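K.L.:
Coordinates for the following, if possible.
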Amino acid sequence: MRITQKIAEYNDKTHPFYTFEFFPPKTDQGFENLLPRISRLASLEPLAINVTWGAGGSTKERSLELAAITQTQHGIDTILHLTCTNMEQGMVDDALTNAKARGIHNILALRGDPPRGEEYWIPTDPRFTYGVDLVSYIRSSPEFSSEFCVGVAAYPDGHPDRETDDDGELEHLKAKVDAGADFIITQLFYDVDGFLQWMKKVRSKGIQIPIIPGIMPIQTYASFLRMTKLCGTRVPPHLMSDLVLLRHDDQKIKDYGVDLAVKMIKRLTAESDIRGIHLCTLNLEKSVTRVLGSLAWIGGSSKPMNQLIADVPSGPESQFVITPHNATDSATNSLVVSGPIAEGEVGKGELNNAATWDDFPNGRFGDFKSPAYGETDLWGSSIMSRHQTLEQWGHPTTTSDLTNMFLRHLHSKIATTPFSPTPLSLESLIIIQHLERLTRKGWWTVGSQPAINGASSSDEIVGWGPRGGYVYQKPFVEFFADAADLKKIEKKVEEEGYGWVDYFAGNVQGECRTNVPEGGRNAVTWGVFPGQEVTQSTIIERESFLSWKDEAFSIWAEWASFYPPNSQERILLERIRNERWLISIVHHDYMKPSALWTFLVDGETLV
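P.N.:
Now for the predicted structure:
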């Protein structure tokens, strides 16, 4: 059924409607474990389920498969997101035809993110450059026009890519509506006052179709920072102040996120003509269930914000400084406390704690069996822009230029690299001299962490989890190097590693080389907390490495696209992508801070 028809016919007087959003997991195990999770959430009777679509059709098969399951097996009307830019010729037709065959009648038409080179990007399919083009195409197609109810995205805090004012952004939205859009789903936001003002402007423009606000309960402090940066979301100062106080305890962050979402939804439904909400699940289920329960839409409760903040200890220990993500937002993104784990191996079917075993998303090196593993963006978003590329990364034409760029990031002369969307973290500064030494060798470091042996969980730099615990880390580093250097590293691991050193190496051609046994898993960050089992927050194994490897090499390709075809910059970046290897090395002796670095520099101790 068309979503607009369901909205018009919705007559439940006890509560507004709600929809859930899921993304196709990156791994087969994650996909398998998402299905029972969706089944449990489907029992809450959402009005519809949304399935996202990766930029350029990167998740095409998985998105269509997942949408078919929610539509046919669960009998819930499904809204298939569809991005149109950077799609191969005919892929839009193919996606719409496949959706139609699966009984899907609702599409969220998105521009998506091409490699945003502006001047040098050429649409793969010339029919599609913006979201309005996809709306117009569906509406003008004899085959598809009558089949699909078409929704579009809106950005209450402004579009993260466009430097237009509010009026300009509203004109973009009006154009999509005039082209035939039937409903609107908004990007996530946390400024309710700003949203209500935006709603008035939208209605004053004559846009009267249903608007469904996107609500994303905060899951962890790290994912909150990443998502709001990616989406260009305004964060009210009081909200950030509250989160800074709680940020070392992810359970309190999650509780706060639930309570915040409840308060936002109550205001939105009371102070506007909003009839329902769109809940971004991030493929997790506990928070959205608690939100609906706290609203008394399905039963439940939540601890009030003021009590959460009051629970934070006072005194010198509580005077934290904000600790930014590490350079790759990967292994040192360890703000993860999942509480007691279910009996048996987590992620394997319906265990005692199947709903919550992976309740805290922990970035690139989490558990690859988790449905939430690998979430990095929303609605096919990219983290690059042409302006950022030229301003911070310049015009590299030699490998020396690239080495200098990575060094400038280490020295805080530039805030980002294509592989590191944030400034260098305080934790990385502990090993800065080692990272600098490797980078000068031409091994461009993109991820790392120092050895930590029983630091307090309240430590301002490396601490995480509840207070009163202890945290541990094995040293590891990942970098790009050429094939000759990889051979030297492999030989040294074999001859001098003595079982203490594990590595993974992969290239764009799909080769993977490692000394880790099949099925082997390296827990490189863990914590011991009162009253809880040991928490392993960071795991490096084949599946997670390969997933990140594919992402890393796609970044080289996107970066290259910002420069003209046949330019020196593009030739260099494409050559690097084709020739270099991504290498990840772990040293298991976390009791010796210099162990990894001594091993990597031919026995020379750097500390």
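K.L.:
switch to C-alpha atoms for all contacts and neighbour counts from now on
P.N.:
OK.
K.L.:
you'd agree residue 386 is up against residue 162?
P.N.:
No. The pair residue 386 / residue 162 is not scored as a contact, 11.8 Å apart, by C-alpha atoms under 8 Å.
K.L.:
These two - which one has more neighbours?
P.N.:
residue 386 (17 against 9; other C-alpha atoms under 10 Å).
K.L.:
Distance of residue 149 relative to residue 105?
P.N.:
Separation of residue 149 from residue 105 (C-alpha to C-alpha, to the nearest Å) stands at 6 Å.
K.L.:
meant to ask about residue 221, not that
P.N.:
The value you get for residue 221 to residue 105, if C-alpha to C-alpha is used, is 37 Å.
K.L.:
And this one, please, so the two structures can be compared:
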Amino acid sequence: MERSGPTVVGEVADRPRRRRTRPSGIARRQPRHPALQSVLSRPRFEVLPTPGVEAQVITELPTDATVTVTASPRQGITATVDLAIGLAGRGVHAVPHLSARLIPDTSVLRRIIGDLEDAGIDEVFVIGGDPTEPVGEFGSALDLLSAMRTIGHRFTIGIAGYPEPHPRIADDLTIQAMWDKRREASYIVSQLCFDPKLLTSWIRRVRRRGVQLPILIGVAGPADVAKLLRIGRRIGVGGSARLLSHHTGLLRVARPGSWRPDGLLGDLEPAFADPSHGLTGVHIYTFNALRAAERWRREMLQQNGADPP
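P.N.:
Coordinates of the predicted model:
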């Protein structure tokens, strides 16, 4: 019989060595990634402005979380602003997305700025937005940023970065756009991406082009793979999204058909640990599965050496 290990003194030569087994119920120790502990301890969650989500935020997320509120053609910019103001009134650090193509004109923008500042909101996230055609005079995030500068405001501003080609904008132009917007912005949040190599390559390209703004890596929270594939196709991240179906081992699925970002962040840990990359946080796309997102974050913190929250 083939042996499972070397012969030791006193062991009968033709007796197979007994394999040590792990006691039932004890999970295999997960690798620790110290650089992730700091960024995961400062939670940032993205939510959709749907009915009932304000109550979910209050009951499911930690009180010190930053909560960003998306903007979409279906809901309109008013839903985004109203939810952000409602959350701010309940003590949440709320960050509304201001979508250039959903804001009709300067007078509406002026009113939005005033309403947000009156509510105590001090941070916004400025994007071009999903519509192919703008509803008014702002066709891009840069247009909106220029108008905001003219009006005047007191906001910290975040802008979007695109590790994968944007569905409507050439890749080099998205990097150039970050350069053009850098004077108005304080940080970049990366669009959804599932490929750690692609993300790392994009970060290096951004830095080589001279853009030194801090970067928060956008990751999908726990979700159904089929749902993520649909979202990926819609927003133009189909390339890396194919890893969901072809490389499930790399992506550490929790069970068939489900996704968790453990593996992606683990593979990015060296980038988080390297100061030259300038990665300062994780932005969690929740798709309003808030309880699952927060439970995952707590589990990751504990795996990486933090005390239980």
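K.L.:
Quick one: the strands in the stretch 1-150 of structure 1, in order.
P.N.:
Using DSSP state E, counting those that start in this stretch, the strands of the stretch 1-150 of structure 1 run over residues 17-22, 48-51, 78-83, 106-110, 149-154.
K.L.:
So which bit of structure 2 is the third one matched to?
P.N.:
Aligned by TM-score structural alignment, strand 78-83 of structure 1 falls on residues 94-99 of structure 2.
K.L.:
Pull the distance from the matching stretch to the chain's centre.
P.N.:
Counting by C-alpha atoms, centre = their mean, to the nearest Å, stretch 94-99 of structure 2 is centred 15 Å from the centre of its parent chain.
K.L.:
contacts for it?
P.N.:
Stretch 94-99 of structure 2 has contacts (C-alpha atoms under 8 Å, 6 or more residues apart in numbering) with 66-72, 77, 80-81, 84-85, 87-88, 121-129, 141.
K.L.:
one more time with 7 Å
P.N.:
Contact with stretch 94-99 of structure 2 is made by 66-71, 80-81, 84, 87-88, 121, 123-129, as judged by C-alpha atoms under 7 Å, 6 or more residues apart in numbering.
K.L.:
same question, stretch 214-227 of structure 2
P.N.:
Contacting residues not belonging to stretch 214-227 of structure 2 are listed as 187-193, 244, 257-261, 278-286, 292-293 [C-alpha under 7 Å, 6+ apart].
K.L.:
Out of these, which end up buried?
P.N.:
Among the contacts of stretch 214-227 of structure 2, those scoring as buried are 187-193, 244, 258-261, 278-286, 293 (criterion: 16 or more other C-alpha atoms under 10 Å).
K.L.:
Tell me which of those residues fall in helices.
P.N.:
Judged by DSSP state H, the subset of those located in helices is 244, 293.
K.L.:
Mind checking which of the buried ones among the contacts of stretch 214-227 of structure 2 land in strands?
P.N.:
If you go by DSSP state E, these have 187-190, 258-259, 279-285 in strands.
K.L.:
now residue 296 of structure 2: how far from residue 302 of structure 2?
P.N.:
Residue 296 of structure 2 is 10 Å from residue 302 of structure 2, by C-alpha to C-alpha.
K.L.:
Equivalent analysis for residue 192 of structure 2, please.
P.N.:
Taken as C-alpha to C-alpha, the span from residue 192 of structure 2 to residue 302 of structure 2 is 25 Å.
K.L.:
what's the counterpart of residue 225 of structure 2 in structure 1?
P.N.:
That one, residue 225 of structure 2, aligns with residue 221 by TM-score structural alignment.
K.L.:
go on, residue 128 of structure 2?
P.N.:
Under TM-score structural alignment, residue 128 of structure 2 pairs with residue 111 in structure 1.
K.L.:
What is the neighbour count of the residue nearest to residue 88 of structure 2 when sequence neighbours are not counted?
P.N.:
Closest residue to residue 88 of structure 2 apart from its sequence neighbours, by C-alpha to C-alpha, 6 or more residues apart in numbering: residue 94 at 5.7 Å. Per other C-alpha under 10 Å, the neighbour tally for residue 94 of structure 2 reads 28.
K.L.:
and what of the one 5 residues further on?
P.N.:
Residue 99 of structure 2 has 27 neighbouring residues, counting by other C-alpha under 10 Å.
K.L.:
Could you do residue 401 of structure 1 as well?
P.N.:
Residue 401 of structure 1 has 14 nearby residues by other C-alpha under 10 Å.
K.L.:
do the same with the one 4 residues further on
P.N.:
By other C-alpha under 10 Å, the residues close to residue 405 of structure 1 number 22.
K.L.:
Can you classify it as helix, strand or coil?
P.N.:
helix (DSSP: H, G, I helix; E, B strand; the rest coil).
K.L.:
aligned partner of residue 206 of structure 2 in structure 1?
P.N.:
Under TM-score structural alignment, residue 206 of structure 2 pairs with residue 202 in structure 1.
K.L.:
tell me which element the closest residue in space to that match that isn't next to it in sequence is part of?
P.N.:
Among residues not flanking residue 202 of structure 1 along the chain, residue 170 sits closest, at 6.8 Å (C-alpha to C-alpha, 6+ apart). Under the criterion of DSSP states H and E, residue 170 of structure 1 resides in helix 166-178.
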